[in-house]
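Peer 1: Using only what follows, build the 3D model:
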Amino acid sequence: MTRTLTLDTYRLMGRSGLRVSPLALGAATFGTDWGWGSERDESRRLFDTYVERGGNFIDTADTYTDGSSHRLLGEFIRDRRDGLVLATKYSTLRRPGDPNANGAHRKNLFASVETSLRELNTDYIDLLYLHVWDFRTPIDEILRGLDDLVRQGKVLYVGISNAPAWQVSRMQAIADLRGWSPLVALQIEFNLIERTGERDLIPMAREMGLGMVPYSPLAGGVLTGKYGRDDLTASPTAVGDGTRRNLALGTLTERNLAIADVVKEVATELDRTPAQVALAWTLRHPHVTAPIIGARTAAQLSDNLGALEVDFAAAHLARLDEVSTIALGFPHDILAGDHIRTVTTGDLRIETRR
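Peer 2: The predicted structure follows:
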């Protein structure tokens, strides 16, 4: 049995003293520039609902809804800025046609942060992520640029998203050795359908002191139970139809719908919604700091926040884990196998405490 959480039951972000709510409010839905999302008034209701219940962790990015997400948040946070942990990102394309308006390099980093500060109407960013790994910029250029921003007080903490585990661990080691600002957060896609982060990214984050901030905990809506087998042969909807359905179609497979079916069964037994069960599974994962919820309406947000109250029995978790399990692959499977244990430790019993 697990205890009920609240948004003001705060968690530490990685190896920092920063306190964040156990569910982050994603602001990628603030604005309708991409053909879906929330108009200003509904976005304000989402923000107020979250904050009034004790939430303090807001996630956005410089290019979300073509900047509307930043500008709306800049308006909403005006009277309560210091009470919030505001996370944003850089490296995605800000200006088509400008070769330096994207990427992880120093010029784009500083230009992106200055734009974000202006649009968010704030003097500092609590947590800045490198949004997407670009395979081009030297690691020391990225780390030194981030550290300079921290020393200037424009950024307080730094993190990374959508990057290979070996590059992240290399960055953390270099930052430690040179006395630069360490990474404190790792943002990856992680949910009952997408668990491949368990192979390397999650163990790396635990070992290197990064807090885990999963995005898409509902797998683009697949885990809410809104799709069925008929959707397996559906064609993508046109961009701009006011929905995000086309984003989910790539994850509609027989395997994933089977996982969604078990989520629905557990939800029925617990008298909860499938979205609450799927979110709660990610929320209760021992290495997760705060999943990001991306509601479009106040009703969706209220339903998502109900995940804090989901109380799993061991049998429920076992069913969810079993239907969604993945093969860890080499070398993880062989290292966990009986043969390796026999040839390395024999019948020696070792108690490990960490």
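
Peer 1: CA only for contacts and neighbour counts going forward, please
Peer 2: Noted.

Peer 1: Need the residues that contact whatever helix or strand Thr282 lives in.
Peer 2: Thr282 is part of helix 274-283, with elements assigned from DSSP states H and E. Contact with helix 274-283 is made by 22-23, 190-192, 217-218, 223-225, 263-264, 266-267, 288-291, 303-308, 310, 317, as judged by CA atoms under 8 Å, 6 or more residues apart in numbering.

Peer 1: Does Tyr50 belong to a helix, a strand or coil?
Peer 2: helix (DSSP: H, G, I helix; E, B strand; the rest coil).

Peer 1: Second input sequence below; structure requested for side-by-side comparison:
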Amino acid sequence: MEFRHLGRSGLMVSEIAYGNWLTHGSQIEEDAAKACVHAALDEGITTFDTADVYAGTKAEEVLGRALKGVRRESVEICTKVYWPTGPGKNDRGLSRKHIMESLHGSLRRLQTDYVDLYQAHRFDFETPLEETLRAFDDLVRQGKVLYVGVSEWTADQIAQALKIADEMGFDRIVSNQPQYSMLWRVIEGQVVPLCEKEGIGQIVFSPLAQGVLTGKYRPGQPPPAGSRATDPAGSGFIQRWLRDDVLERVQRLAPLAAEAGLTMAQLAIAWVLQNPNVSSAIIGATRPEQVRDNVKASGVKLDAELMQKIDEVLGPVVERDPAKTVSPPTRP
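Peer 2: Purely as a prediction, here's the structure:
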């Protein structure tokens, strides 16, 4: 496993992170979830990503139990706040009240006294940004949060936060967690250039485009039983790529992966890691062998000719519109 700095901060993260959206506490049994976490640790993954809202807070509980007994200083635990975690009006958003209460709930569930990275899971248009950033800064000063980041924010929103932080002396954002893959490249136009300039790293999710880039979804055929496309919690998010024109082009990546000595999944993960602004790529898994296979993408260098061939194959079906930086609300 290779490691990179998280943006311009001193924090090192594993090139491949383990995330538990749609798996822990919902899609797979706890014993299987623990087996995947332990496989990740065995393969050198030290960065673990979750959120309070995943599986209605159960994902954090499962991750906390899976990491119990692991030397705390040897892992980086990242979680998020924004989406509703209860029925009340203040059980959501980025108000000071919800941030403080959500963080304390996350700490209890994760069985830790601090998180390495606390992220605003979306931008909150109903709360003054100054209030949000001051609450984050207070948590940093209390030692309960080491670094702060955001997820799925636009370049303008990130720029606003940086300006306020600089003016008010708050800790700056060090990371952004966007969707990024061979098929979804919308951050390249505006988000990445700003973040490169400001020292913000990307921790990208869905590098496999919800599994589409593994090649297991075939044009003209129904999704495999038990796949992400058949899971009610994630099927809405994957639908945009289940068109035959997309699936046909994805199948054309198979010989390119074979030529490079990689599986299609390894090729897709290695592709996002070629972007120097990417600090880490998040993978999920329902079986330990998936973890062991995907981590082999760490450290892989793809030559310019192969990168060009990938662009030629996928070009007509790639989404690049910066206006779509923020993913649909079906993915918390």
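
Peer 1: that older thread, what is the subsequent helix or strand relative to the helix holding Thr282 of the first structure?
Peer 2: That would be, after helix 274-283 of the first structure and using DSSP H and E, strand 292-293.

Peer 1: Which residues does that following strand contact?
Peer 2: By CA under 8 Å, 6+ apart, strand 292-293 of the first structure touches Leu23, Ala24, Leu25, Gly26, Asp59, Val213, Pro214, Tyr215, Ser216, Pro217, Leu301, Asn304.

Peer 1: Strands along the stretch 201-332 of the second structure, start to end?
Peer 2: 201-204, 278-283 (DSSP state E, counting those that start in this stretch).

Peer 1: Where does the last one end up in the first structure?
Peer 2: Spelled out, it's strand 278-283 of the second structure. Against the first structure, the aligned range for strand 278-283 of the second structure is residues 288-293 (TM-score structural alignment).

Peer 1: repeat for the first one
Peer 2: Residues 211-214 of the first structure are the counterpart of strand 201-204 of the second structure, counting by TM-score structural alignment.

Peer 1: The equivalent of Asp124 of the second structure over in the first structure: what secondary structure?
Peer 2: Per TM-score structural alignment, the equivalent position to Asp124 of the second structure in the first structure is Asp134. Following three-state DSSP, the label given to Asp134 of the first structure is coil.

Peer 1: OK, contacts around Asp134 of the first structure?
Peer 2: Contacts of Asp134 of the first structure by CA under 8 Å, 6+ apart are Gly103, Ala104.

Peer 1: what about it, distance to Gly103 of the first structure?
Peer 2: 6 Å (CA to CA, to the nearest Å).

Peer 1: Spell out the residue ranges of the helices in the stretch 251-354 of the first structure.
Peer 2: 254-270, 274-283, 298-305, 314-324, 332-335, 338-345 (DSSP state H, counting those that start in this stretch).

Peer 1: which secondary structure elements does the shortest one contact?
Peer 2: This means helix 332-335 of the first structure. Where contact means 3 or more CA pairs under 8 Å, 6 or more residues apart in numbering; DSSP states H and E, helix 332-335 of the first structure is not packed against any helix or strand.

Peer 1: and it, which residues are buried?
Peer 2: Buried positions in helix 332-335 of the first structure, judged by neighbour count with 16 or more other CA atoms under 10 Å: none.

Peer 1: residue at max distance from the center of the second structure?
Peer 2: Computed with CA atoms, centre = their mean, the residue of the second structure farthest from its C-alpha average is Gly220, at 29.9 Å.

Peer 1: what's the neighbour count on Gly306 of the first structure?
Peer 2: 18 (other CA atoms under 10 Å).

Peer 1: Which position in the first structure pairs with Gly189 of the second structure?
Peer 2: Under TM-score structural alignment, Gly189 of the second structure pairs with Arg199 in the first structure.
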